[in-house]
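no sequence for this one, just the structure:
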């Protein structure tokens, strides 16, 4: 589509590939690590009662959940995302420096922590709802799709919601804007592009606190 229309909101194919590849790679790596916390997976364990057996084992509970759905089928998706990112890096016009690579790596870490935190929240809610909460997919899979493209193509209310209410824009959009030498929206300072390694772990930390509360109040389904 991009070669046919000549770009997307002023972004070239290489620039969009850089943004898309970064967001996709971060999400796929997160899915590889945090797949056990995905709401449908954890919901099935809660519903069947198998989650209760995890509480009886001596291994740390989060480690057991993390290892419960480590699917190798996700590796091809990671390779595809890495290929798209590599194409974007080669065709975005960025003269890569060590600082730029560090910014890209920090953004990747932030993406993994951020979406991992949302997976943990979605999984924790099943302790009370038993069934997975479909509304969480708007934030996880929907959020992943949203930040895969330039956020200036969306309406102002949507862009602001995923910037100031849910700090998704800090994870990939702002770092890529900075790498391309473009000013950040709303007059934000340039250093805001470096907040991905802070914003992501903050969301994951808050999710971990909710997880502890959920586990403490878990009573099982009686099945």
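Yep, that arrived. On a predicted model such as this, the values are computed, not experimentally measured, just so you know.

For the rest of this, base every contact and every neighbour count on C-alpha atoms.
Will do.

State the distance from the residue positioned nearest the centre of the chain to residue 138.
In the chain, the centroid-proximal residue (Cα atoms, centre = their mean) is residue 115; its distance is 3.0 Å. As for residue 115, its distance to residue 138 is 12 Å (criterion: Cα to Cα, to the nearest Å).

same check, this time on residue 91
Look at residue 91 and residue 138: by Cα to Cα, they are 31 Å apart.

Please compare these two by neighbour count and tell me which comes out ahead.
Between residue 91 and residue 138, counting by other Cα atoms under 10 Å, residue 91 is the more crowded of the two (16 against 12).

shouldn't the more buried one be in contact with residue 11?
No - Residue 91 is beyond contact range of residue 11, at 11.8 Å (criterion: Cα atoms under 8 Å).

Tell me which helix or strand comes right after whichever strand or helix holds the residue nearest to the centre of the chain.
Secondary structure assigned from DSSP states H and E places residue 115 in helix 98-129. Downstream of helix 98-129, the next assigned helix or strand under DSSP H and E is helix 136-139.

Second structure for comparison follows:
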């Protein structure tokens, strides 16, 4: 196990160097991509904040608290992009559906190490992370919100783990239906992208519970922010990591089952005259 972790850190260094080289060799295109990410993030959060500004709050949160929620949602997206932006690591259904998982299995490195490392983009994928950190800091200063930076980082990692686990869990369908489910990871990811920035305080308790369990969108935005702002019960500090760990375990079980099916049946995207 120690050798595998050392291999992971070595691969992180390799992918970080490759990402930096791309930034230096194609500076204009890289900056355009980072700017596009920022514009897209601003478009996603501006509507919610304008509603909060118009009605002096939204979903039981004040304007600074809503802005903090939107900054946190952007921060979680930034962590996701930082760790899973490259090589379809965050769109694993494409890798499975196109039969490219065979390429990973041929490597002398465990599959989990490859999947954790191949998406690392510390340069081209840092724009949303920096933007989210800036917005959360601005919102905290504006509203006088007292937030622990270490707890903020912990919550962001747990939220990112929930997103990755759900995306990978749903992407396991690509093992059984590679053509139909090739792009399903994007749809699963889009669910979190569109909903995690909404204040959910105005919803009935039953819907809040649903969005914290079966469809854990609230665990990637509203619920962690309430914990950070001291608006939720202290038991939430146990439930958030526990929920993230449960999602990871379920994902690993489903992925292992899919791999066993893949080892037996292979990928139907291959044909006698070549790939796809």
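Received the coordinates, thanks. Since we're looking at a predicted model, the values are computed, not measured.

hang on, the earlier thing: would you mark the buried spots in the helix holding residue 115 of the first structure?
Across helix 98-129 of the first structure, burial judged by 16 or more other Cα atoms under 10 Å covers 100, 103-127.

Same question for stretch 10-29 of the second structure.
So stretch 10-29 of the second structure, judged by 16+ other Cα under 10 Å, has buried residues 11-12, 15-16, 19-20, 23.

from the residues you listed, which is closest to residue 264 of the second structure?
Using Cα to Cα, residue 11 is the member of the buried residues of stretch 10-29 of the second structure that lies nearest residue 264 of the second structure, at 29.6 Å.

can you tell me how far that closest one sits from residue 236 of the second structure?
35 Å.

now residue 111 of the second structure
33 Å.

One more: residue 123 of the second structure?
Taking Cα to Cα, one finds residue 123 of the second structure at 33 Å from residue 236 of the second structure.

correct me, but residue 16 of the second structure touches residue 118?
No - counting by Cα under 8 Å, residue 16 of the second structure sits too far from residue 118 to count as a contact (9.8 Å).

Can I get the buried residues of stretch 10-29 of the second structure in CSV including secondary structure and distance to residue 56 of the second structure?
Conversion of these to CSV gives the following (DSSP: H, G, I helix; E, B strand; the rest coil; distance: Cα to Cα, whole Å):
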residue, secondary structure, distance to residue 56 of the second structure
11, helix, 48
12, helix, 44
15, helix, 45
16, helix, 43
19, helix, 43
20, helix, 43
23, helix, 42
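
Which position in the second structure pairs with residue 74 of the first structure?
If you follow residue 74 of the first structure across to the second structure using TM-score structural alignment, you land on residue 125.

got it, and residue 50 of the first structure?
Match for residue 50 of the first structure (TM-score structural alignment): residue 100.

Now do the contacts for residue 97 of the second structure.
Residues in contact with residue 97 of the second structure, defined by Cα atoms under 8 Å, 6 or more residues apart in numbering, are 174-175, 177-179, 181-182, 267, 269.

Tell me where the stretch 1-150 of the second structure has helices.
Shown for the stretch 1-150 of the second structure, the helices assigned by DSSP state H, counting those that start in this stretch span residues 2-25, 27-54, 63-84, 92-97, 101-105, 111-117, 127-143, 149-171.

Just list what the fifth one packs against, helices and strands only.
Read that as helix 101-105 of the second structure. helix 111-117 (3 or more Cα pairs under 8 Å, 6 or more residues apart in numbering; DSSP states H and E).
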